[in-house]
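Novice: Any chance you could fold what I've pasted below:
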Amino acid sequence: MEDRQGNRGRIVIAASQVAGTYFLPQKLLSFTEAYSDIKVDIQTRTDDEIEKLVQTGAVDIGLTLKFPENHLFFRITEFSRDRFIGIQTTAPIRKQTLLIPKDCYFMFNRDSELDIIKMNSIEAVKHFVKEGMGYGVILESAAKLKLVHGELDYWSGYTPQDAIANVITRPAERLSNSIWYFLNHIRKYTR
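Specialist: Sure, this is the predicted structure:
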């Protein structure tokens, strides 16, 4: 429940695995420090579930890497940016496979002779690639440490692409003050 100023209340956020893990933590920490009386609940959902939950009002905010199919129904705010990059092991590659997180959306050559395996997480992709299972496509920020420490290399067989996380909400007239505080707060910190 919200008070008159809107600086108390509760926000329910549904986020995909990748968006919730790699894009949300720093901005959510900043928001909860600035608005400590607004409680935030987070649910991990698939992109299709997120769109339906926001549309029906079951959650207040959706955070996804997938642009909504029914985009005219939603208010869409860019939340954060990163890049998808190709990675490979520094050891010999023992299998010609392309490993990708299942909730990431990017373009790749479907005519490729690589077998494609969709994995549950970016961490799983990194581990399998490091062990020589094939090549991977993940967020650059998620690979940074392993690249710096020489555990992974860039894979030149993939052209980096932008990764944009979007916040989706219902139309503006249906938003509570707490949600407006959240949206305005993240706009200040979007790269």
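Novice: C-alpha only now, for contacts and for neighbours.
Specialist: Will do.
Novice: Please, which helix or strand holds the closest residue to residue 133 other than its chain neighbours?
Specialist: Leaving aside its chain neighbours, residue 133 sits nearest to residue 95 (5.2 Å; criterion: C-alpha to C-alpha, 6 or more residues apart in numbering). Following DSSP states H and E, one finds residue 95 outside all helices and strands.
Novice: For this structure, just list every one of the strands.
Specialist: Remark: strands assigned in the chain by DSSP state E are 9-15, 38-44, 61-64, 75-89, 97-101, 115-119, 135-139, 152-154, 161-169.
Novice: Can you give me the distance of the residue nearest to residue 133 to residue 142?
Specialist: Residue 95 is 23 Å from residue 142, where distance means C-alpha to C-alpha, to the nearest Å.
Novice: what about these two, which has more around it?
Specialist: residue 142 (19 against 13; other C-alpha atoms under 10 Å).
Novice: Pretty sure the more buried one sits against residue 22.
Specialist: Yes: proximity of residue 142 to residue 22 meets the contact threshold set by C-alpha atoms under 8 Å, at 7.4 Å.
Novice: hmm, back to that, would you reformat the strands of the chain as a markdown table and include distance to residue 50 and mean neighbour count?
Specialist: Output for the strands of the chain, formatted as a markdown table (distance: least, C-alpha to C-alpha, whole Å; neighbours: other C-alpha atoms under 10 Å):
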| stretch | distance to residue 50 | mean neighbour count |
| --- | --- | --- |
| strand 9-15 | 6 | 22 |
| strand 38-44 | 9 | 15 |
| strand 61-64 | 6 | 29 |
| strand 75-89 | 13 | 21 |
| strand 97-101 | 17 | 23 |
| strand 115-119 | 19 | 14 |
| strand 135-139 | 21 | 26 |
| strand 152-154 | 32 | 20 |
| strand 161-169 | 9 | 21 |
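Novice: Those strands: which one's closest to residue 189?
Specialist: strand 75-89 (8.5 Å; C-alpha to C-alpha).
Novice: quick one: that closest one to strand 161-169, angle?
Specialist: With axes from the mean of the first three to the mean of the last three C-alpha atoms, to 10 degrees applied, the angle from strand 75-89 to strand 161-169 works out at 150 degrees.
Novice: For the comparison step, fold the sequence that follows:
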Amino acid sequence: MSDLPFTLDQLRILKAIAAEGSFKRAADSLYVSQPAVSLQVQNLERQLDVPLFDRGGRRAQLTEAGHLLLSYGEKILTLCQETCRAIEDLQNLQGGTLIVGASQTTGTYLLPRMIGLFRQSYPDVAVQLHVHSTRRTAWSVANGQVDLAIIGGEVPSDLQDALEIIPYAEDELALILPVFHPLAKIPTIQREDLYKLQFIALDSQSTIRKVIDNVLIRADIDPRRLKIEMELNSIEAIKNAVQAGLGAAFVSLAAIEKELQMGVLHNAHIEEVTIKRMLSVIVNPNRYRSKAAEAFSREILPQFATPGWEKHLVQPPSLETDVLKAAAAHPHRGTPANGS
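Specialist: Below you'll find the predicted structure:
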């Protein structure tokens, strides 16, 4: 591999500079000196015979060649990490790493419970939870940075062919009111009552707000007629505002279990209306799935799922299968040792 014009360390440095916006901050994040980072970049540019950064501005800006190298470099580094995890699986089936992704609501209220159950059975597995927007989460799964994810939004159309999207579980949206609101004292309210309430909602440009609006439309509720008096940037802030009597809101039922048990919020029932959305599990069927990810899919996901979801799950490529195939094709090399 000595004929390659770059090293993995140089790719890591390039990625850090692009992420941090400066050579100094990149050096700090990698725990090396700034002169060492600068020297590596100079060597890389000399080996490739192209400039990778425009050095005129205050922020380190990639050139076109720099962007191209970064794009491929991130794929190379991700594949290296995936390789290490696969080898670690073969060497240590009791350990390993599980990386789970989630959109905001599922990542805040559902995944921590699932990971807690998983850790009870597999305390030696290192678990990472990455909570981002549905789009960013889908990109992470497609790029192999995340083993699997649970999302509530729609996967971007340009990623749908690259991912396996599995209907997983229904998530009910609840209409929450202050416990002292007049409508909290009656068993059910009418659909038309919604248009008389003052609502607290997420920012109109947020992904979750758009998902909720689409779900309301499917339930024959016109979100444009709702009186939005206040927009906040988190579900927790919305729950606190409703509890303080500032308005009503639609939130995931999973997000208010604790508040309902404590009796500090009221879940209002709308006559003949149940508002639900489908959560999805997304995986990349062409990526190696770690033993930890397989155990999570087999033992934890079914506990929260709609029955029958597993039949949609395609088995991913297996490193052990690939090794055995290679051994069969070249018997003189011997067979791999048993994992026990």
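Novice: care to give me the TM-score?
Specialist: Here the TM-score for the pair of chains, by TM-score structural alignment, normalised by the length of the first structure, is 0.80; 191 aligned residues with a C-alpha RMSD of 3.0 Å.
Novice: which residues sit in contact with the residue nearest to residue 133 of the first structure?
Specialist: Taking C-alpha atoms under 8 Å, 6 or more residues apart in numbering as the criterion, residue 95 of the first structure is in contact with 132-134.
Novice: Most neighbours of all those, which one?
Specialist: residue 134 (24 neighbours).
Novice: Not counting its neighbours along the chain, what's nearest that one?
Specialist: residue 97 (4.5 Å).
Novice: what's the spacing between the equivalent of residue 285 of the second structure over in the first structure and residue 88 of the first structure?
Specialist: Using TM-score structural alignment, the partner of residue 285 of the second structure in the first structure is residue 171. Distance, residue 171 of the first structure to residue 88 of the first structure, by C-alpha to C-alpha: 42 Å.
Novice: for residue 74 of the first structure, same thing?
Specialist: Counting by C-alpha to C-alpha - residue 74 of the first structure and residue 88 of the first structure are separated by 38 Å.
Novice: same thing with residue 57 of the first structure?
Specialist: From residue 57 of the first structure to residue 88 of the first structure the distance is 42 Å (C-alpha to C-alpha).
Novice: in the longest helix belonging to the second structure, what counts as buried?
Specialist: Across the second structure, the helix with the greatest residue count (assigned by DSSP state H) is helix 64-91. Neighbour counts over helix 64-91 of the second structure (16 or more other C-alpha atoms under 10 Å) mark 66-67, 69-70, 73-74, 77, 79, 82, 85-86, 88-90 as buried.
Novice: and the residue nearest the centre of the second structure, what is it in contact with?
Specialist: Nearest to the geometric centre of the second structure sits residue 101, at 2.8 Å (C-alpha atoms, centre = their mean). Counting by C-alpha under 8 Å, 6+ apart, residue 101 of the second structure touches 107, 129-132, 137, 140-141, 146-150.
Novice: Not counting residues beside it along the chain, what's closest to it?
Specialist: That would be residue 149: by C-alpha to C-alpha, 6+ apart, it lies 4.2 Å from residue 101 of the second structure.
Novice: Residue in the first structure paired with the one you found?
Specialist: In the first structure, residue 149 of the second structure lands on residue 62 (TM-score structural alignment).
Novice: shouldn't that match be in contact with residue 169?
Specialist: Yes: counting by C-alpha under 8 Å, residue 62 of the first structure does reach residue 169; the two are 6.5 Å apart.
Novice: which neighbours do the two share?
Specialist: residue 54.
Novice: Off-centre distance for stretch 167-175 of the first structure?
Specialist: Distance of stretch 167-175 of the first structure from its chain centroid, counting by C-alpha atoms, centre = their mean, to the nearest Å, is 19 Å.
Novice: make that stretch 166-174 of the first structure, sorry
Specialist: So, by C-alpha atoms, centre = their mean, the centroid of stretch 166-174 of the first structure is 18 Å from its chain's centroid.
Novice: cool, stretch 145-153 of the first structure as well?
Specialist: Using C-alpha atoms, centre = their mean, the offset of stretch 145-153 of the first structure from its chain centre is 22 Å.
Novice: now what about that stretch, what contacts it?
Specialist: 87-90, 130, 143, 154.
Novice: Residue in the second structure paired with residue 14 of the first structure?
Specialist: With TM-score structural alignment as the criterion, the equivalent of residue 14 of the first structure in the second structure is residue 101.
Novice: Same question for residue 83 of the first structure.
Specialist: In the second structure, residue 83 of the first structure lands on residue 172 (TM-score structural alignment).
Novice: on that earlier part again, need the contacts of residue 101 of the second structure in JSON lines with distance to residue 9 of the second structure, can you?
Specialist: Below are the contacts of residue 101 of the second structure laid out as JSON lines (distance: C-alpha to C-alpha, whole Å):
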{"residue": "107", "distance to residue 9 of the second structure": "32"}
{"residue": "129", "distance to residue 9 of the second structure": "26"}
{"residue": "130", "distance to residue 9 of the second structure": "25"}
{"residue": "131", "distance to residue 9 of the second structure": "28"}
{"residue": "132", "distance to residue 9 of the second structure": "27"}
{"residue": "137", "distance to residue 9 of the second structure": "26"}
{"residue": "140", "distance to residue 9 of the second structure": "22"}
{"residue": "141", "distance to residue 9 of the second structure": "24"}
{"residue": "146", "distance to residue 9 of the second structure": "22"}
{"residue": "147", "distance to residue 9 of the second structure": "24"}
{"residue": "148", "distance to residue 9 of the second structure": "28"}
{"residue": "149", "distance to residue 9 of the second structure": "29"}
{"residue": "150", "distance to residue 9 of the second structure": "33"}
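Novice: quick one: which of those residues is nearest residue 10 of the second structure?
Specialist: For the contacts of residue 101 of the second structure, the nearest to residue 10 of the second structure is residue 140 (22.3 Å; C-alpha to C-alpha).
Novice: Near that closest one, how many other residues are there?
Specialist: The number of residues packed around residue 140 of the second structure, counting by other C-alpha under 10 Å, is 21.
Novice: need the contact list for it.
Specialist: With C-alpha under 8 Å, 6+ apart, residue 140 of the second structure has these contacts: 101, 146.
Novice: where exactly do the helices run in the second structure?
Specialist: 8-20, 23-30, 34-48, 64-91, 104-109, 111-121, 134-142, 207-218, 235-243, 257-262, 291-295, 319-329.
Novice: Output the contacting helices and strands for the longest helix of the second structure.
Specialist: Under the contact criterion of 3 or more C-alpha pairs under 8 Å, 6 or more residues apart in numbering; DSSP states H and E, helix 64-91 of the second structure touches helix 8-20.
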